[in-house]
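Novice: okay, structure incoming, though there's no sequence with it:
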């Protein structure tokens, strides 16, 4: 059986890892500048002629790439705007110190929706990336 139904027993699945995920952005080139210069991610792939920008975490060279996907089709734009309007983060980034990252980013002009909060799941803060998304920072 395929899809989301339970699969076979042990050994029936291939070993996989997440290689790349994407986030829809209003302007991939501007998003690349923000995600690298402000947030501190590193360039993985840049092909401006194809609006292809992929960033990665600087401390995990073989980790997950983040594709800054153009939100230039009606379905992507509607989804992006709907998630933002509900106040939901499009993606969550981990950090060892949310409060320090909050202060660093705020000093750079990043707009947060509120001060960091702590609950049993950890400490979080949500900011607007200026590219159409809310981003959550999380610390265990």
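Specialist: Structure's in. What do you need? Computed from a prediction, not measured in an experiment: that's the story for all the values here.
Novice: from here on, just use CA atoms for contacts and neighbour counts.
Specialist: Fine.
Novice: tell me, how many residues neighbour the residue lying closest to residue 22 once chain neighbours are set aside?
Specialist: In this structure, residue 22 finds its nearest non-sequential neighbour in residue 67, 4.4 Å apart by CA to CA, 6 or more residues apart in numbering. Neighbour count of residue 67, defined by other CA atoms under 10 Å: 21.
Novice: for residue 97, same thing?
Specialist: The local packing of residue 97 (other CA under 10 Å) involves 14 other residues.
Novice: could you point out the longest helix in the protein?
Specialist: Assignment by DSSP state H gives helix 74-85 as the longest helix of the chain.
Novice: quick one: list the elements packing against the helix or strand following that one.
Specialist: Per DSSP states H and E, the first helix or strand lying C-terminal to helix 74-85 is strand 91-94. For strand 91-94, the elements it packs on are strand 134-139, judged by 3 or more CA pairs under 8 Å, 6 or more residues apart in numbering; DSSP states H and E.
Novice: ok, second structure coming up, stack it against the first:
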């Protein structure tokens, strides 16, 4: 059986990403293993699931194609990934108080989840979503 155990987000600065993803978003640091050239195998997990899926904060430096891809998504306003939340309005309020920049406020389309996108300060928009019973 195939399972998602690791996924990644491209970041333009791993140390800045580590601070943002742990101190702002509330993830827990799982691994920070240096592997040369100033980069690390840097992963975080949901704070309440330390053995859950790991998110690799993957550096883009030195890979021109990754930099181009990341910048193109950001310029187009397209989130690089999405994270589920239990209460999107509470997370929006909490993160706003921490100074996180959002692209608008949470919106609920006629069908589908309630969503809002935030700037992770590392070159990406991240979408938060809440699946409602009616979605």
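Specialist: Sure, I can see it. What you see is a predicted model, and the numbers here were worked out from it, not measured in a lab.
Novice: coming back round to it: equivalent range in the second structure for the helix or strand the residue nearest to residue 22 of the first structure falls within?
Specialist: In this assignment (DSSP H and E), residue 67 of the first structure forms part of strand 65-70. Here strand 65-70 of the first structure aligns to the second structure at residues 54-59, judged by TM-score structural alignment.
Novice: post-alignment, that stretch versus the first structure, mean distance?
Specialist: Aligned to the first structure and superposed, stretch 54-59 of the second structure gives a mean residue distance of 0.5 Å (mean CA distance after the TM-score superposition for the first structure).
Novice: which residues of the second structure fall in helices?
Specialist: 14-19, 64-76, 88-97.
Novice: make a markdown table out of the ones you listed and add distance to residue 112 of the second structure.
Specialist: Shown next, in a markdown table, are the helices of the second structure (distance: least, CA to CA, whole Å):
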| stretch | distance to residue 112 of the second structure |
| --- | --- |
| helix 14-19 | 29 |
| helix 64-76 | 22 |
| helix 88-97 | 14 |
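Novice: among those, which is the most enclosed?
Specialist: Ranked by mean neighbour count, the helices of the second structure are led by helix 14-19 with a mean of 18 (mean count of other CA atoms under 10 Å).
Novice: that helix corresponds to what range in the first structure?
Specialist: Under TM-score structural alignment, the match for helix 14-19 of the second structure is residues 28-33.
Novice: what residues are up against the residue nearest to the spatial centre of the first structure?
Specialist: The structure's the first structure has its C-alpha centroid closest to residue 91; by CA atoms, centre = their mean the separation is 4.1 Å. For residue 91 of the first structure, the contacting residues are 23, 134-136, by CA atoms under 8 Å, 6 or more residues apart in numbering.
Novice: rerun that using 6 Å as the cut-off
Specialist: By CA atoms under 6 Å, 6 or more residues apart in numbering, the contact list for residue 91 of the first structure reads residue 135.
Novice: how close does the closest residue to residue 51 of the second structure other than its chain neighbours get to residue 6 of the second structure?
Specialist: Of all residues not flanking residue 51 of the second structure in the chain, residue 45 sits nearest, at 7.5 Å (CA to CA, 6+ apart). As judged by CA to CA, to the nearest Å, residue 45 of the second structure and residue 6 of the second structure stand 10 Å apart.
Novice: same question, residue 63 of the second structure
Specialist: Separation of residue 63 of the second structure from residue 6 of the second structure (CA to CA) stands at 21 Å.
Novice: neighbour count winner among those two?
Specialist: Each of residue 63 of the second structure and residue 6 has its neighbours counted (other CA under 10 Å); residue 6 has more, 13 against 9.
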